[in-house]
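A.B. asks: just coords:
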């Protein structure tokens, strides 16, 4: 019997109460079903991974694109899905609220709002505005009692503003504004991770691991609650695709195709 949306959301909240879990990022329905079949407890969308599937660059998709994608992911699996909701697809807090309410209706169990502007000259929203945007998202989620878990993201380390004191100050402000999970993509060292975990405790922290780094156990020992991989699974898939395609185009040979995942196994997985 399909799991109800209320159950998915309740399960997602329980996962954040103790321990540490990996929340991998599928980029389409097929990859979501594959990850669910492997045994993960929850999934998260990836803005970049999804954008590439429709031939767009990261941060160039529309809210229509994303909501259609999220609805498909949530309908495809009996697992909670967390949405990479970028910056809420708006600048003004009231418009962020409208979009968050729409995002919640796709069936997600959680969603994140980040503070990057997309403007290289001023890559982060002013602190006060960034806080108001989180408050607006919180209000929108609470308005329909959806139970969607709100994650507040500070993008400082991804845009060259890697002052950990500044980042932690923002995270604490986002927590006070209603964010229930905190996320700083780009932190890597044990010292950085430990500082963030301690600063926002007891609220849970999401850690991004995009390549070799800490294991789940090592991250758990530092107090991390959730580990996501962003667009890394999508990049891995594209790596195999591009190697094989370039070999055909440039050398006229087909040896890379032998490394593909068995078609029979894929058919069995998607029955």
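C.D. replies: Sure, I can see it. What you see is a predicted model, and the numbers here were worked out from it, not measured in a lab. Residues are numbered from 1 along each chain as shown.
A.B. asks: make it CA atoms for all contacts and neighbour counts henceforth
C.D. replies: Will do.
A.B. asks: and residue 183, how many neighbours?
C.D. replies: Look at residue 183: counted by other C-alpha atoms under 10 Å, it has 25 neighbours.
A.B. asks: The structure to be compared is supplied as follows:
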């Protein structure tokens, strides 16, 4: 979504505009939508919880929320992030959204050299704090995925072989849009170089 509006990833879109885009998509599709809200677009728990509530008002069925800081390196403290997830879940429950899907993303595999044990700790804690699912981008080792699922945690994952390793679902992030943009960029370069349109019809 960020790229389509001319922004890089990382909460650079104004949140009002982000919500408007989510609402626009929801107005034209008949399937359930899970909204990406990165780290929550807030600098404290109260503002993040408020943004989650505003997101639910668009009619989405769930959110994806991350534990990585957006404007500095590092991950949120486990206890603090668990408290945030618990407060989000309590707020949703109190407002009639008991089945709302919280996909908790952990960026351990992007930020740590030896991420497995920390990932397991965070995944278990996030589920206990109200997360519906765990998203672990960068996790591709089937043995490690199976190790996590042994604890009853079934992560989302960016693999095509998810069925055999018991992932509940998988995602591809912005990989598809990146492919499309790369194709457009390549063809635009050819147009400029050749000053002809024949390359578009090959």
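C.D. replies: Perfect, I can see it now. Bear in mind the structure is a predicted one, so any value in this text is a computation, not a measurement.
A.B. asks: Superposing both, give me the TM-score.
C.D. replies: TM-score for the superposed chains, counting by TM-score structural alignment, normalised by the length of structure 2: 0.91, backed by 200 aligned residues with a C-alpha RMSD of 1.7 Å.
A.B. asks: Report the distance from stretch 231-248 of structure 1 to the chain centre.
C.D. replies: 21 Å (C-alpha atoms, centre = their mean, to the nearest Å).
A.B. asks: Give the aligned range of it in structure 2.
C.D. replies: In the comparison with structure 2, stretch 231-248 of structure 1 aligns to the range 174-191 (TM-score structural alignment).
A.B. asks: which parts of the matching stretch are buried?
C.D. replies: For stretch 174-191 of structure 2, the neighbour count (16 or more other C-alpha atoms under 10 Å) marks residue 190 as buried.
A.B. asks: now the strands for structure 2?
C.D. replies: 34-36, 62-66, 101-105, 133-135 (DSSP state E).
A.B. asks: residues in structure 1 matched by the second one, start to end?
C.D. replies: With the alignment judged by TM-score structural alignment, the segment of structure 1 matched to strand 62-66 of structure 2 spans residues 110-114.
A.B. asks: what comes into contact with that stretch?
C.D. replies: Applying C-alpha atoms under 8 Å, 6 or more residues apart in numbering, the contact partners of stretch 110-114 of structure 1 are 9, 12, 81-88, 104, 134, 137, 148-155.
A.B. asks: tell me the contacts of residue 81 of structure 2?
C.D. replies: 67, 126.
A.B. asks: By how much does the longest helix seen in structure 2 deviate from structure 1 on average?
C.D. replies: Longest helix in structure 2 by number of residues (criterion: DSSP state H): helix 175-194. Comparison of helix 175-194 of structure 2 with structure 1 after fitting gives an average deviation of 1.1 Å (mean C-alpha distance after the TM-score superposition for structure 1).
A.B. asks: Next, find the distance separating the most centrally placed residue in structure 2 from residue 199 of structure 2.
C.D. replies: In structure 2, the residue lying closest to the centroid (C-alpha atoms, centre = their mean) is residue 64, at 4.3 Å. Counting by C-alpha to C-alpha, to the nearest Å, the gap between residue 64 of structure 2 and residue 199 of structure 2 amounts to 40 Å.
A.B. asks: if we can go back for a sec, which of the strands of structure 2 sits closest to residue 9 of structure 2?
C.D. replies: For the strands of structure 2, the distance to residue 9 of structure 2 is smallest for strand 34-36, at 11.1 Å, taking C-alpha to C-alpha.
A.B. asks: And residue 43 of structure 2? What does it align with in structure 1?
C.D. replies: Aligning on TM-score structural alignment places residue 43 of structure 2 opposite residue 91 in structure 1.
A.B. asks: Great, nothing more from me.
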